[in-house]
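Chemist: no FASTA, just this:
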């Protein structure tokens, strides 16, 4: 029995394993716990170990790669078509092994421990920002029900609530006044945690050459630079700059048939968090870039003069920034404002 490809369906506690030989025939099916799986793979001759790119896959992938195995991680959506009949863990493992044998399959690069740590910091910050937004919305609703209205904007609400708590207001009962104070204290705690993470991102960007080069690109700040390095590393897994934009879902969806091409809105595939950061960065950089006499500025002005919707211009700029980021990471060079920009 020679296992050529080992398909593993990862679970929190138990993992399903299917091994296939050179002809694609299933030669082993097993279910085992994670530590048992690690010991089992360590005893196998060198083979291909295939998994879906999900939680815990990168950690196990590094362990198996250190043992000499070839690790192939795949997006779950690419594995789904290879799962036969009813879905269960055993069928999933068999589908993973089958998908890994396809020559046209796209694989996910293993992330280093540093990339995973950076990605974790971003996820924690994103959760804290969402909690703060929810808290602010709830605080506005509580005050609105009592006829207390503040202007739009987080800073204006912050100043208004602080003044209200200091002076007191008759329309609030003592209990609600106390509750608003507690919510404001929670808000300050979230601000402190988010600020600490922002400071950490700034320090990380200063100490990393790739991140410093990325921040030289207009519209890409510390958050974008650190998130890009965490997600794509040196971008070596993308053969062309367009591939990075497509992976981020910044290119049009295509529905073509009969030789007739039909392009729709952007696909919104891939890393939603990173795509959102790039679009926000492009929106912030658009006013200043469109006034510059540079290739990028002239390209933006040409779209604006054609009457392209502002949101479409922002997304096009975000896609352009992703392409420039790819070139910066691959060529290890900073952004050149005078470099020609392709349409």
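Modeler: Yep, that arrived. Since this is a predicted model, take the numbers as computed values, not measurements. Residues are numbered from 1 along each chain as shown.
Chemist: CA atoms for contacts and neighbours, from now on please.
Modeler: Will do.
Chemist: Let me know the helix or strand that the nearest residue to residue 197 once chain neighbours are set aside is in.
Modeler: Nearest residue to residue 197 in three dimensions, chain neighbours excluded: residue 125, at 6.9 Å (CA to CA, 6 or more residues apart in numbering). Following DSSP states H and E, one finds residue 125 within helix 113-144.
Chemist: just checking, next helix/strand downstream of that helix?
Modeler: helix 154-167.
Chemist: Structure two is appended below for comparative analysis:
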């Protein structure tokens, strides 16, 4: 194919319709508004056939913004043999003086920017990976709903000046104490019972999702990576599954600094001339993966140690993975104490530890390859 045998097609996707524009790969070519089509799969297939019949010698390159509609258009077009790119809305160049935004303009802009190579495609997960990610996010939502229900119940007790004398909230003893409470008004008693009922339902829901996630991840193609990164301190099954589900194959990054920047754990910088200004972290990329790393980084405030639980997680792993995890624990525990002695804020220290954690996780993932053995998976060393 020569340079002029490419047709760039911009899609502005919505729930009910898709706005379409295209531009030929020729010098001086102008973007053309094709029109609006339905967002049904049959309409997308018909659109691709129309462009193929009109430009039989051209390769079709589609592009659209990532959004709530997911990746089904990408998977449909690639299954038909066409090139398709999904771009993040935050990475699309925008002129400061352009104050008019319409669906037609968005489609034209996407087509022109794809032609000039000013768009950066994002990583699109496989359907299996997205399914595990949805299950992991459902578990996180269940945890948030349970916390919200507990806060609402505690607020009711606080308004009535009822305090628990024990030390462990939400233990079996605490739950029994809650069931024995009698509030002064019958309406309040009904509210208390409904809150308790909601909490019990959400606890059961969380347990179901935990069991299902632990079961489904064992048949996942990234289970060897999930199992390997659990050799790290502060990275148990739920954290490891959520992290890998959000990031996908983290070995696609050729350097750990790129992965640090991808999860938004690198500092902002605004430097010019002789002045170099470093600010807070960028918080770009996947916020859920960043939060999971921050959660795991808190465990490094204690001295380096191989606990019984960590030893069980490391059983059956290659020696190189276990050695790398121990090296990470020694370094991160020392770094945590050193930064705290320097007087750094606790949140700054934890963020610094999380930034280095993702580098060690990247190093461990590089030592793991995925081998399909009838649909099962196992660990293996990367050949030197």
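Modeler: Ah, there it is. Note that the structure is a prediction, hence the values are computed from the model and not measured.
Chemist: returning to what we had before: what's the mean gap between the helix holding residue 125 of the first structure and the aligned bit of the second structure?
Modeler: Following the fit onto the second structure, the mean deviation recorded for helix 113-144 of the first structure is 1.6 Å by mean CA distance after the TM-score superposition for the first structure.
Chemist: chain center to that helix: distance?
Modeler: Mean-position distance between helix 113-144 of the first structure and its chain equals 15 Å (CA atoms, centre = their mean, to the nearest Å).
Chemist: In the second structure, what stretch matches that helix?
Modeler: Aligned by TM-score structural alignment, helix 113-144 of the first structure corresponds to residues 127-158 of the second structure.
Chemist: Tell me how many other residues crowd residue 208 of the first structure.
Modeler: 12 (other CA atoms under 10 Å).
Chemist: Against residue 231 of the second structure, how distant is residue 326 of the second structure?
Modeler: 8 Å (CA to CA, to the nearest Å).
Chemist: And those two? Which one has more around it.
Modeler: Taking neighbours as other CA under 10 Å, residue 326 of the second structure and residue 231 compare with residue 231 leading, 26 against 18.
Chemist: Show the contacting residues for the aligned partner of residue 248 of the second structure in the first structure.
Modeler: Taking TM-score structural alignment, the alignment pairs residue 248 of the second structure with residue 233 from the first structure. With contacts defined as CA atoms under 8 Å, 6 or more residues apart in numbering, residue 233 of the first structure is in contact with 111, 115.
Chemist: sorry, back to before: can you list the buried residues in the match of helix 113-144 of the first structure?
Modeler: By 16 or more other CA atoms under 10 Å, the buried positions in stretch 127-158 of the second structure come out as 129-130, 132-133, 135-137, 139-140, 142-143, 145-146, 149-150, 153-154, 157.
Chemist: quick one: terminal-to-terminal distance for stretch 283-295 of the first structure?
Modeler: Note: stretch 283-295 of the first structure ends 18 Å apart using CA to CA.
Chemist: and it, which residues are buried?
Modeler: 283, 285, 286, 289, 290, 294, 295.
Chemist: What of stretch 201-214 of the first structure?
Modeler: 201, 202, 204, 205, 210, 211, 212, 213, 214.
Chemist: cool, stretch 28-48 of the first structure as well?
Modeler: 31, 34, 37, 41, 42, 46, 47, 48.
Chemist: Where do the strands of the stretch 151-300 of the first structure begin and end?
Modeler: Ranges of strands in the stretch 151-300 of the first structure, per DSSP state E, counting those that start in this stretch, are 252-254, 263-266.
Chemist: With respect to burial, which of the ones you listed scores highest?
Modeler: Burial of these is given as mean neighbour count (mean count of other CA atoms under 10 Å); strand 252-254 ranks first at a mean of 14.
Chemist: Now for residue 224 of the first structure: which residues touch it?
Modeler: Applying CA under 8 Å, 6+ apart, the residues near residue 224 of the first structure are 274, 277, 278, 281.
Chemist: any idea what the second one aligns with in the second structure?
Modeler: Taking TM-score structural alignment, the alignment pairs residue 277 of the first structure with residue 292 from the second structure.
Chemist: Residue 172 of the first structure too?
Modeler: Matched to the second structure by TM-score structural alignment, residue 172 of the first structure sits across from residue 184.
Chemist: how close does residue 310 of the second structure get to residue 196 of the second structure?
Modeler: Between residue 310 of the second structure and residue 196 of the second structure the computed distance is 35 Å (CA to CA).
Chemist: Ok, residue 208 of the second structure next?
Modeler: 19 Å.
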